[in-house]
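> sequence? don't have it. structure:
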């Protein structure tokens, strides 16, 4: 019986996790759940955003369903104790090196996109983002220059094995879709990106059936707005992937609709909505739970081998939306629980 670690976290995290749990329970999949604190909630309770017991649960579990971390009352803490360190710590301790972020416009949500409906309707892509390198994990700090000025620095770095690992996953993802992979970098300026491009080209020799293209990150940001339908799979580094996947979410209608999976080499994963803790609406039952429910579907598919159940769950979300179910971010009036109810009815 698979064990699922539920880590609700901060802000709207507990609200959206509760709806995903209700939907999973209704599917009678013989899953077991164990909950633990993480992020600001864990710091407030015990003085650390990633307690040892929570990390132990994450290691024991077959998969992790994660809400969100982020608490403005913790902003003055030293960096190692801030809520966001919990997710970074989990990625590092569990070797979650690959982030899959699908972006697809569900029929009926064309008007929710910031793009023209006919442009938004073509969105159906997966962004494959590397998670364990780049400036997020490179050397960083504060220092004083010879002129006596404060200087902050963050080192962007990748070695070729790290690039090759995520490139292989990008190509493998593309082989299961339309066979197109766009590698995004900034090789005209950054040596790290030049290495990235060189290694991706080397890896491409193993996947002759996939059409490989390259694009600078600034151009990619523009193309996501101009013609997002051109993209099938995008593979990119940690920093660029963080930015581009959030941009893609708004092109697809709402950040409240996009799930994600963070995977290790064995496909054990942490699954979470990409929207963050949204403290401005926490506790008001305004949050859209669909991204978390769709994250649960990704969990069923990638870590638990339940592809049929995943398809069924994704279809239920689509049917609820097609029936007019909308939370505030989609221009509707449904509460978080009412949106969960609509998915349950469709299920």
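Yep, it's here. Keep in mind the model is a prediction, meaning the values are calculated, not measured. Residues are numbered from 1 along each chain as shown.
> all contacts plus neighbour counts: C-alpha atoms, from now on.
Noted.
> need the contact list for the nearest residue to residue 283 once chain neighbours are set aside.
In space, and not counting its chain neighbours, residue 283 is closest to residue 12: 6.8 Å by C-alpha to C-alpha, 6 or more residues apart in numbering. By C-alpha atoms under 8 Å, 6 or more residues apart in numbering, the contact set of residue 12 is 67-68, 277-279, 281-283, 287.
> ranges for the strands of this protein?
3-9, 32-35, 63-68, 98-104, 124-130, 140-144, 150-154, 180-185, 211-216, 233-236, 261-263, 269-271 (DSSP state E).
> who wins for proximity to residue 222 among the ones you listed?
Smallest distance to residue 222 across the strands of the chain (C-alpha to C-alpha): 10.2 Å, for strand 211-216.
> show me what contacts residue 184?
214-217, 220, 234-237, 240.
> Tabulate the contacts of residue 12 (TSV), appending neighbour count and distance to residue 178.
Putting the contacts of residue 12 into TSV (neighbours: other C-alpha atoms under 10 Å; distance: C-alpha to C-alpha, whole Å) gives the following:
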residue	neighbour count	distance to residue 178
67	30	31
68	31	32
277	22	34
278	16	34
279	16	38
281	12	38
282	16	39
283	13	41
287	27	33
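> State the distance from residue 193 to residue 273.
Counting by C-alpha to C-alpha, to the nearest Å, the gap from residue 193 to residue 273 is 28 Å.
> which one of these two has more residues nearby?
residue 273 (29 against 22; other C-alpha atoms under 10 Å).
> quick one: contacts for the closest residue to that one other than its chain neighbours?
Distances taken as C-alpha to C-alpha, 6+ apart put residue 259 closest to residue 273, at 4.5 Å, once the chain neighbours are dropped. Contact analysis of residue 259 by C-alpha under 8 Å, 6+ apart lists 101-102, 271-274, 291-295, 298.
> Second structure follows, compare the two:
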């Protein structure tokens, strides 16, 4: 394999640095055992960047992300920054990176690992074998729409407002990603919106339907209202394969899917930009869990979502399917062996911390590579 793949690592806040440390051990293992070298640069984002440079996503971080072949992101935020102005909060860091790099397609797999079927909030029979993908539009919609703000009305009362807005091109490009993913899986796509009460939802449905008819006639397309989709995820999740949703609905539904799988600590994600003429695209990989400040520094956080985010990075940014599968298999074997962090603990399992879980993944990688 070619060496010197440029990787920007942004550990962030809370448990971010702890779980990222375990991923860097996997990166080092790849160098030693698979002869795949990464040029790793570390940067600041979120609260850590605020403390050091006064901004949640400094220009130098954006510039480093633009140079990198891929970005591995931790998590940001915490109560110490809750009272900052909206445009200086840690979470603005990830929003700026998505916008500046054009990262419009957020891929959030929701997979129930066989050893974790009992950890789901649903009955094991409802989730055993679950493997779905949520494609969330991530640079448009209500998180970025204008106008937005809080204003004082003529009668002296206050009003808060945000704007849900999508262009045809914004919907088309993320729909194509979802259709292409569906084509690689079971050829089924469910597009989610609120076309019954929102004009933007009606428009979303129209555009997705047009893209399907024009470019993906072989893919079975269905439409579902977002509230019904939430109910269906919580009652019959295995009916879905690929779900396409706007920024807001994708955010909510992917967290619900995470609860169905058993733990936020197990779910990775990838956020992709458009491919250039050479096929290269900006991409950022992160676990969908937050910074979990309540357990930060205790050494008990689950590093698996961050490790699995690295597996997605190997597959999507570098085409390293074999290595990605090795990492995923190693994680599954660790779980099958009965090791559990607190978030996925079940009776009879062995409770371990962040470092031991990371060490166990490395041991399994050694066995796989032997």
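Received the coordinates, thanks. Not measured: the values here are computed from a predicted model.
> Next, work out how far apart the aligned residue in the second structure for residue 115 of the first structure and residue 234 of the second structure are.
Alignment note (TM-score structural alignment): residue 115 of the first structure maps to residue 122 of the second structure. Counting by C-alpha to C-alpha, the separation of residue 122 of the second structure from residue 234 of the second structure is 8 Å.
> what's the overlap in contacts for these two?
residue 260.
> Alignment lookup: the residue nearest to residue 273 of the first structure to the second structure.
In the second structure, residue 259 of the first structure lands on residue 268 (TM-score structural alignment).
> if I look at its match, how far off is residue 328 of the second structure?
Residue 268 of the second structure sits 11 Å away from residue 328 of the second structure, going by C-alpha to C-alpha.
> Please enumerate the shared neighbours of those two.
In contact with both residue 268 of the second structure and residue 328: residue 308, using C-alpha under 8 Å, 6+ apart.
> surely residue 336 of the second structure meets residue 115?
Yes - contact criterion C-alpha atoms under 8 Å: residue 336 of the second structure and residue 115 qualify, at 5.3 Å.
> ok, now which ones touch residue 84 of the second structure?
Going by C-alpha under 8 Å, 6+ apart, the list of residues near residue 84 of the second structure is empty.
> Spatially nearest residue to the residue nearest the centre of the second structure (excluding sequence neighbours)?
The centroid of the second structure falls nearest to residue 269 when counting by C-alpha atoms, centre = their mean (2.5 Å). For residue 269 of the second structure, ignoring the flanking residues on the chain, the nearest one in space by C-alpha to C-alpha, 6+ apart is residue 108 at 4.7 Å.
> Count the residues that sit near the corresponding residue of the first structure for the one you found.
Residue correspondence to the first structure (TM-score structural alignment): residue 108 of the second structure is matched to residue 101. Residue 101 of the first structure: 28 surrounding residues under other C-alpha under 10 Å.
> just the one 10 residues further on next, same as before
Counted by other C-alpha under 10 Å, the residues lying close to residue 111 of the first structure total 16.
> Test my guess that it contacts residue 121.
No - using C-alpha under 8 Å, residue 111 of the first structure is not in contact with residue 121; the gap is 9.6 Å.
> Now do the helices in the second structure.
For the second structure, applying DSSP state H gives helices covering 16-34, 47-53, 59-67, 92-101, 124-127, 168-184, 199-215, 226-235, 247-261, 304-318, 321-336, 354-369.
> leaving aside the residues next to it on the chain, what's closest to the aligned partner of residue 174 of the second structure in the first structure?
Here residue 174 of the second structure is matched to residue 166 in the first structure, going by TM-score structural alignment. The shortest distance from residue 166 of the first structure to any non-neighbouring residue, by C-alpha to C-alpha, 6+ apart, is to residue 130 (6.1 Å).
> Show the contacting residues for the one you found.
97-99, 166, 235-238, 241.
> which of the helices of the second structure sits most buried?
helix 304-318 (a mean of 24; mean count of other C-alpha atoms under 10 Å).
> counterpart of that helix in the first structure, which residues?
With TM-score structural alignment as the criterion, helix 304-318 of the second structure aligns to 290-304.
> again with stretch 234-242 of the second structure
Here stretch 234-242 of the second structure aligns to the first structure at residues 225-233, judged by TM-score structural alignment.
> so how far is the matching stretch off the chain centroid?
Centroid displacement of stretch 225-233 of the first structure relative to its chain, using C-alpha atoms, centre = their mean, to the nearest Å, is 19 Å.
> hmm, back to that, what's the residue nearest to residue 166 of the first structure aligned with over in the second structure?
Residue 130 of the first structure maps onto residue 137 in the second structure when the alignment is built from TM-score structural alignment.
> What range does stretch 44-54 of the first structure cover in the second structure?
Taking TM-score structural alignment, stretch 44-54 of the first structure hits residues 51-61 over in the second structure.
> residues in contact with the matching stretch?
Contacts of stretch 51-61 of the second structure (C-alpha under 8 Å, 6+ apart): 43-50, 88-94, 96-97.
> repeat that with 7 Å
43-47, 49-50, 88-90, 92-93, 96 (C-alpha atoms under 7 Å, 6 or more residues apart in numbering).
> cool, and stretch 17-28 of the first structure?
Under the criterion C-alpha under 7 Å, 6+ apart, residues 8, 67, 289, 292-293, 296, 337, 340, 344 lie in contact with stretch 17-28 of the first structure.
> mind running it again at 8 Å?
6, 8, 31, 65-67, 289, 292-293, 296, 336-337, 340, 343-344.
> what sits up against stretch 305-315 of the first structure?
With C-alpha under 8 Å, 6+ apart as the test, stretch 305-315 of the first structure has contacts from 293-294, 296-298, 300-301, 347.
> Identify, from those, the entry nearest to residue 134 of the first structure.
Minimum distance to residue 134 of the first structure across the contacts of stretch 305-315 of the first structure is 25.4 Å, recorded for residue 298 (C-alpha to C-alpha).
> before we move on, the earlier item: in a markdown table, list the contacts of residue 259 of the first structure along with distance to residue 75 of the first structure.
Listed next are these as a markdown table, based on distance: C-alpha to C-alpha, whole Å:
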| residue | distance to residue 75 of the first structure |
| --- | --- |
| 101 | 27 |
| 102 | 30 |
| 271 | 25 |
| 272 | 22 |
| 273 | 22 |
| 274 | 20 |
| 291 | 26 |
| 292 | 25 |
| 293 | 29 |
| 294 | 30 |
| 295 | 28 |
| 298 | 32 |
